[in-house]
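1. what's the 3D shape of this:
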Amino acid sequence: MAEEQTKTIRTTCPYCGVGCGLKVTQRQDDAPVIQPDPDHPANYGRVCTKGAALGETLDHDDRLLQPQLRGRPVDWDTALDTVADGLRQAIDRYGPDSVAFYVSGQLLTEDYYVANKLMKGFIGSANIDTNSRLCMSSAVAGHQRAFGEDLVPGCYEDLEQADVIVIVGGNSAWCHPVLFQRIQAARERRSNMRLIVIDPRRTATADMADLHLAVRPGSDVALFNGLFRYLDDNGYADRSFIDAETEGYTSARDVCAAFDPDRVAVDCDVERQAIEDFYRSFAEHERVVTLFSQGVNQASSGTDKVNAIINCHLLSHRLGKPGCGPFSLTGQPNAMGGREVGGLANTLAAHMGFEADNVDRVRRFWDSDSIAGEPGLKAVDLFNAIEAGQIKAVWIMATNPLVSLPDADQARRALSACDFVVVSDCMATTDTTQYADVLLPAAAWGEKDGTVTNSERRISRQHAFLPLPGEARPDWWIISEVGKRLGHEQAFDYRQPADIFSEHARLSAFENDGSRLFNIGGLGALSQTEYDALTPRQWPLKNADDTGSARLSGVTDGTRQPARFVTTMARPPVHAVSAEYPFILNSGRVRDHWHTLTRTGKSPRLSAHRDEPFVAIHPDDADALALQENTLAEVETRWGRLNARVRRDNGQRRGELFVPIHWNDVYSQRARVGALVNPVVDPLSGEPEFKHTPARARPVAMAWYGFLMTREAPAPQRFSGLDYWTRVRGYAHWRVEMAGLEVQKNWAPWARRLLGAVRPDADWLEFSDHAGRNYRVASIASDGRLDACLMLAATPAALPARDWLGGLFARAALDSGDRMALLAGRDAGASDAGAIVCSCHAVGRNTLIQAISEEGLNSTEALGRKLKAGTNCGACIPELRQLIASCQPADSAVS
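-> Next up is the predicted model:
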């Protein structure tokens, strides 16, 4: 008998900007086994819950597998001809600026490069922007102002070598968990290492900190201007570095002089003692890394926030050296790669702007006679222009702007009004795809081949290990084929991603005299074999034998201009709270979900931790509004409203709300937080103010609560008449949480419509207590398997345990005891594990509390030994610590 063939492929995770390496092992027809790569320098064998569950997301459910023209399947030639004709007609009639591309950090660098080349180099407009505008463009603008280029001066090793880590506006334990694990491991080795977290919310990251500053939202500039003054006043300014390698110091100093600790304490709403503690820690340790993320970037003053941080590192010369520097944590797997190729509307390519000499340089390299000569429209302005009719044709690639943009209902109106909408996606059903005239099936992760660049400038290969399903094609191929049909055959005659990468690398080195640090010219002559074997490395890579540069020493190498101090103004968010809208609405990610659920929503494991849209609110505010845990609240702003579960959270500042970004109209009813976010943007970066929208909240007086479980995936249209619903993927079943404002006069016919088609030979078990608003029904197939069940009650607390009922779907047949338990709504022999805390090992909150309380397990290590919780990816450790603390006497220590 022939030996089984096994192949192992190294690739890169498709989630956050950490850029973790993965090792995929396949044996003949078995499902791929996905594990962390112990040799990849970004993660060294670590992986987060999302990466660990990638195998659960590879199915073809709801995949777009064939091109579609206005809802009907067509062949590729018809689809591509239609796209090219639609773009050409708009250009011929209204000019190149009547066309726009909206792309994504989910694209590979090669995809990004071809899209940018087609739009800017051959259509002749810079109206191409990316969803990275929504998360990292303030960092780009801050880098450009300070360093003359979009660059990160440090590397991940600095996080382990620092004496002080400052995390600003980021919940790294949840959003960049592998990096946070590296920090935690370093803290365990070095007891004197200090972690300081600056965040309005007390997050899982803040819970692990030595010092947490719960600053007023929008006050970061005041905080860091005060740090600048403290460093300058107390002799921590490096005068020789300032004089030799920087400019603008005097102006920055003069602005910061007003920010004494008393003013900063008032502006930030933090005790002066805590402010001074932070300032001393920064000043007295040479090795300080300041990590900043969306809480800094996503603001109308985001660019000034970035530069206020960089100013402090320039002043004290804490950058470009081991263990120190300002460090931007990127949100998407290839946000950095997109920035390198010019994916933003205000950049050209290879870190060049639209200065005349750069435009001419790129024009000659591309051999183009119609290159864009000025910046295009940034994301929010771009969608406003679509609605206004200035843009007649838009092509959206690998993103879901009707969920992710601020004032997202405006984006919906824009696409509804647009003459011609093209969407490339791997999924058939998203909020955005339903507005497409042409749908193009794109390759998904595991099927794509190319490169990505992570947050530390490290280029890694993403290898395909799955065949292309149906008629799906790589994005670079789709874009190239349209480019050829527009008459640019030679410019887009690529045979494979290696050809595109080579061109991208050569452009980075073209006429580069050292004024641009982004230079990967050393990779410009790779053969296909060498490209396939490319190992992770950090740019610059000027020569073929370069192994990469971990740090950009001094930042001002060679012929580059001096680094610049930027005067940063402490200004409040544009929209202030009022009597009508008294709360500040903040939005962000949760631990186990990603973007708009198109990938993580497929995973039962990832759906278990946070399974519904929620609004987090301080208990005092909740009491004032009569909001009880697990009931429903309506959150409303001037731009929109949503319904979400109430989570009473002591980690929230009073007067503030938090709602996650992930839920959408495919997975829930009226839960898109983007529809509530004000569309104000930073005037320089164009990044929206996602962290500060005035809002109000009120209870929704639901008459009943319930959930449906069904073996088949339920279509969202089935629940359109409900007042609240959200879909959750479980093992062997789907669950739909729901609630209603009115009690049905007769539950049975309503329930049958809700459950969908019931088999004629199915057993129908039913219990009804109309007066008590209790109703339970189950459909059991003739072979004894549970097909569906519906459980309703007057309050959320009166509903049965979901994990017990979900487990019944895995049984081959139900016995009489199971049937009785279904009618009773509880199984006397089953225990309720509670909400999942450790996704890797499916350990619930109630199980953990029992082990802590009854067995005296008072450390995360003890819980790990007993229940395995926290022993895989480690992302749940902050929550384990919280549970231990909540079960211990007030004076007990938690480890």
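
2. contacts, neighbours, all on C-alpha from now
-> Noted.

3. who's in contact with Leu348?
-> Contacts for Leu348 (C-alpha atoms under 8 Å, 6 or more residues apart in numbering) come out as 120, 341-342, 354, 359.

4. sequence B follows; please return its structure for comparison with A:
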Amino acid sequence: MNNKALTTTQTTCPYCGVGCGVDINSDGSQVEPVSGTAAHPANFGRLCVKGSSLHETLSEEGRLLHPTLNGKRASWDKTLSLISDKIQQVLNTHGPEAIAFYGAGQMLTEDYYVANKLMKGFIGSANMDTNSRLCMASAVVSHKRAFGADIVAGCYEDLELADLVVLVGSNAAWAHPIAYQRIVAAKQQRPDMKVVVIDPRRTATCDIADIHLAIRPGSDGFLFATLLAYLEENDKLDQNFIVANTQGFDETLAAARAACISLDHSAELLDISRDALLSFLTLFASTEKTVTVYSQGINQSATGSDKGNAIINVHLATGRIGKPGACPFSITGQPNAMGGREVGGLANQLAAHMDFAPSDRERVRRFWGAPALAERPGMKAVELFQAVRRGDIKFLWIMSTNPLVSMPDADAVKDALKHCELVVLSDCMGNTDTAAAAHVLLPAASWGEKNGTVTNSERRISRQRSFLQAPGEAMPDWWMLTQVAHRLGFAEQFDYQSPADIFDEHCRLSAFENNGKRDFDLSGLTGMSLADYDALAPVQWPVNASYPAGRARFFDDGRFFTANGKAQFVAISPELPEQRQEGDLNMNTGRVRDHWHTMTRTGKAPRLAQHISEPYAEIHPLDAAARGIAEDQLVSVSNSRGAITLRARLSENQRRGDIFVPMHWTSRYASNARMGKLINETRDPYSGQPELKITGVNAEPFAADWQGMILCRDDMGALDCEYWASGVTQGGFYYEIAGRGDAAQWLSTVSQQLPQGDWITFSDANSNHHRHVLLVNGRLEAALFTHKEQRFTTRQWLIDRFADEQISASDRRALLAGRAADLPDTGAIVCSCYQVGEKDIMKAIENGCDSAEALGAKLKCGTNCGSCVPEIKALVATHAVAMEISA
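-> Reported below is the predicted structural model:
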């Protein structure tokens, strides 16, 4: 850090929907290590390892710095004029339905608002959808059916006040770490508090579970229908609440009884024991203060909307809603999925929680002064890209997302873009799969460079504030959209000078002809000065005359937003997923602990690559044995849509018949690991949300003649071998590699991509064992190791040598060994926050540290974000078992 004065900026983390506050100390060009905002009500100063690594992700490497047309640099004026001219040409020739926008939960609310207004209000098409369709659309449907509006009823404090927390389809320990740690802390303070985890996998979240129900994938609807019938049979309903505040109960109960003939029948459908099922039912029935937290395991389903309503049904039936420590709680995956819903980011919505009902449409039309306002809902994500592939969509603008990785049947989406006359991508990164397929690339300002707001899972609006100058010619999304609107003739309606102007209009629309009739109301935030907007403190909506400081919980007054003010029970007929037609395993997908989405940000932080460094497939040992798959072996996972290549991990945490594949790896970071290419387009009929958790696949060993690693100072890009996965280190880049044929010949070819220098080599052709180390002017430039079987997992000493200006004589002799003879091997990193390895932890256990707390006191592991504590406990348990066996 130089001697310039430091300024502290309070902003919001750009990762998951928890919405943690982050303190930034910066001089405007360099940033010190970040810390959590102590007073922010989402995190109270805590950050997970992803959040605490944010300062490591701010480099310009890979950034899109200038507008480009067909790969060539162009001016903003030229690209924006081309975009507006194309929109106008398509409007004149094909009409508004031939135009589409596709946004993201990473966009700020202000950017989202302008995109939605331009598309639906003035271009006149509702083909404006978002990647939130892939994660939150079913929750929106279930909320609207039950409550009359898309409302999350509770708040994070309820997680701490509950006597029972039920986590359904959520690995919160990895996906929402700080919210999970609030539950952990509450349980430590009140040991009588109970936690139930409902998930086919045994995940890190199960570490604190009193009950883990490893139900059949997709059977959640049967579980909650069974629970409803059980509550009625055992006189555990809140009849007064049902009569006074709800409708549709009798039909809903009849449907539940029809689906759940008996406990034995339900247990068989769920594929769990009757005793386990009964334990959960009796615990729920007897615990008044219950919060049911649900996430993608519920939403990403062909019946996700019904599953969400099945959960809400049991809370309505017991009156456990609107009370401290009692509510159904849908937690969002993305940092601004909630904000996108507020401004109408989904194709079936208008802004401010209004939709296409005639009264709503007329109200928005008058407020915007938009005579061409879209008349009906647009195409949802899957059907939108299908229309692109058919050639029906002539112009497509993608913002802040990477659908060629995240969408189901991702290769079909890749092919679809070839059929579109003009594909525009506004993004901060220029090296994504989608960027390679776009005609026009617009450089977008990124986190730390742009200003606006986001809304987290508990409806809390927080500011994202800039503390860096955007590099090159990067600009915020709202500015690009506004400039296009001006060129289309809408300068007066898009006369924004700052995000504060947009936020004020957003607030005024929420208040327009509202008077408490609609749930989303920010009338208390209208008319703020620029200084007030800059200083806006985190606040939960609504913010109005009735709730000037925001509202923590909805429905504590028994008032809902349906036509008659009563909550609506929704009768569901649960269904199991269709039988797998394309393989004998079911592929489940999700996140890993230290990465985020398609890694465009987390892929820049060396310590975030250390916990899990390459794409993998987790499979039960018995399923692996039946297919000849060994631990750490490469495996091909395939179906009729294609095949991907991953590293096998064997774990009894997997159910038999299931295989888990993370969502993060793209063509930028791996040769062939885009899991979306295998997923079919089955989706929920109400929400249009794809079923991302149920995909039939086959798995078999991937034959390779050699494998190895490369460490290098500079990024080598995609390698020409059968398998590679890459990431960053403290000194450069790493590659996990594998291939067929003669490793020596391949190494000779790939070495030509490296600078000229002095090579130190060892070779044993019989085992494809080669170790080549390159020095340039005495500095370590690259290390290339291969072997028929060996994996070369010990490498930290080599990585550290990239920081040396000159390699010493003694270190030269150790380079081919990969480590100095007297240097202990710390093992694979378990605690990313404090860089504590598995072997260090095991050594401490052997020396008497017999708990996670003791290990934390000695090594600091697990004492920051806590995400690694389940793994630390597993190591303690493994050692205990080994000692019992040896005794």
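
5. highest neighbour count among the contacts of Leu348 of structure 1?
-> Lys120 (30 neighbours; other C-alpha atoms under 10 Å).

6. how about the contacts made by that one?
-> 126-128, 348, 371-372.

7. I'd like to know which of those residues is nearest to Arg819 of structure 1.
-> Minimum distance to Arg819 of structure 1 across the contacts of Lys120 of structure 1 is 57.8 Å, recorded for Ile128 (C-alpha to C-alpha).

8. number of residues surrounding the counterpart of Trp663 of structure 1 in structure 2?
-> Mapped onto structure 2 by TM-score structural alignment, Trp663 of structure 1 lines up with Trp665. By other C-alpha under 10 Å, 28 other residues sit near Trp665 of structure 2.

9. let me see the contact set for Trp665 of structure 2.
-> Contacts of Trp665 of structure 2 by C-alpha under 8 Å, 6+ apart are 598-599, 614-615, 673-674.

10. sec struct for it, please.
-> coil (DSSP: H, G, I helix; E, B strand; the rest coil).

11. how far away is it from Leu650 of structure 2?
-> 20 Å (C-alpha to C-alpha, to the nearest Å).

12. likewise Thr37 of structure 2?
-> Distance, Thr37 of structure 2 to Leu650 of structure 2, by C-alpha to C-alpha: 39 Å.

13. try Arg201 of structure 2
-> 13 Å.

14. looking at these two, which one has more neighbours?
-> Arg201 (26 against 22).

15. could you tell me the end-to-end distance of stretch 719-737 of structure 2?
-> Start-to-end, stretch 719-737 of structure 2 (C-alpha to C-alpha) is 9 Å.

16. tell me which residues are up against that stretch.
-> Against stretch 719-737 of structure 2 from outside (C-alpha under 8 Å, 6+ apart): 603-607, 609, 613-615, 645, 669-672, 707-715, 738-740, 750, 799-803.

17. do the same with stretch 191-206 of structure 1
-> 162-174, 186-187, 208-217, 278, 295, 650-653, 878-879.

18. are any of these buried, and which?
-> 162-174, 186-187, 208-209, 211-217, 278, 295, 651-653, 878-879 (16 or more other C-alpha atoms under 10 Å).

19. now do stretch 372-380 of structure 1: distance from first to last residue.
-> Stretch 372-380 of structure 1 has an end-to-end distance of 20 Å (C-alpha to C-alpha).

20. that one corresponds to what range in structure 2?
-> By TM-score structural alignment, stretch 372-380 of structure 1 lines up with residues 374-382 in structure 2.

21. how far off centre is that stretch?
-> Here stretch 374-382 of structure 2 is found 24 Å from its chain centre; the criterion is C-alpha atoms, centre = their mean, to the nearest Å.

22. which residue in structure 2 aligns with Phe767 of structure 1?
-> Going residue by residue (TM-score structural alignment), Phe767 of structure 1 aligns to Phe762.

23. am I right that that match is in a helix?
-> No. Going by three-state DSSP, the assignment for Phe762 of structure 2 is strand, not a helix.

24. count residues in the vicinity of it, would you?
-> Using other C-alpha under 10 Å: Phe762 of structure 2 sits among 14 other residues.

25. residues in contact with it?
-> Contacts for Phe762 of structure 2 were tallied using C-alpha under 8 Å, 6+ apart; they are 770-772, 816.

26. recalculate using a threshold of 7 Å.
-> Listed by C-alpha atoms under 7 Å, 6 or more residues apart in numbering, the contact set of Phe762 of structure 2 reads 770-772.

27. now Ser368 of structure 1
-> Applying C-alpha under 7 Å, 6+ apart, the residues near Ser368 of structure 1 are 121-122.

28. just Leu164 of structure 2 next, same as before
-> 193-195, 287, 289-291.

29. taking the residues you listed one by one, which sit in strands?
-> Secondary structure from DSSP state E places 194-195, 290-291 of the contacts of Leu164 of structure 2 in strands.

30. would JSON lines of the residues you listed with neighbour count and distance to Val635 of structure 2 be doable?
-> JSON lines is the format used below for these (neighbours: other C-alpha atoms under 10 Å; distance: C-alpha to C-alpha, whole Å):
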{"residue": "Lys194", "neighbour count": "20", "distance to Val635 of structure 2": "39"}
{"residue": "Val195", "neighbour count": "26", "distance to Val635 of structure 2": "35"}
{"residue": "Thr290", "neighbour count": "30", "distance to Val635 of structure 2": "42"}
{"residue": "Val291", "neighbour count": "29", "distance to Val635 of structure 2": "40"}
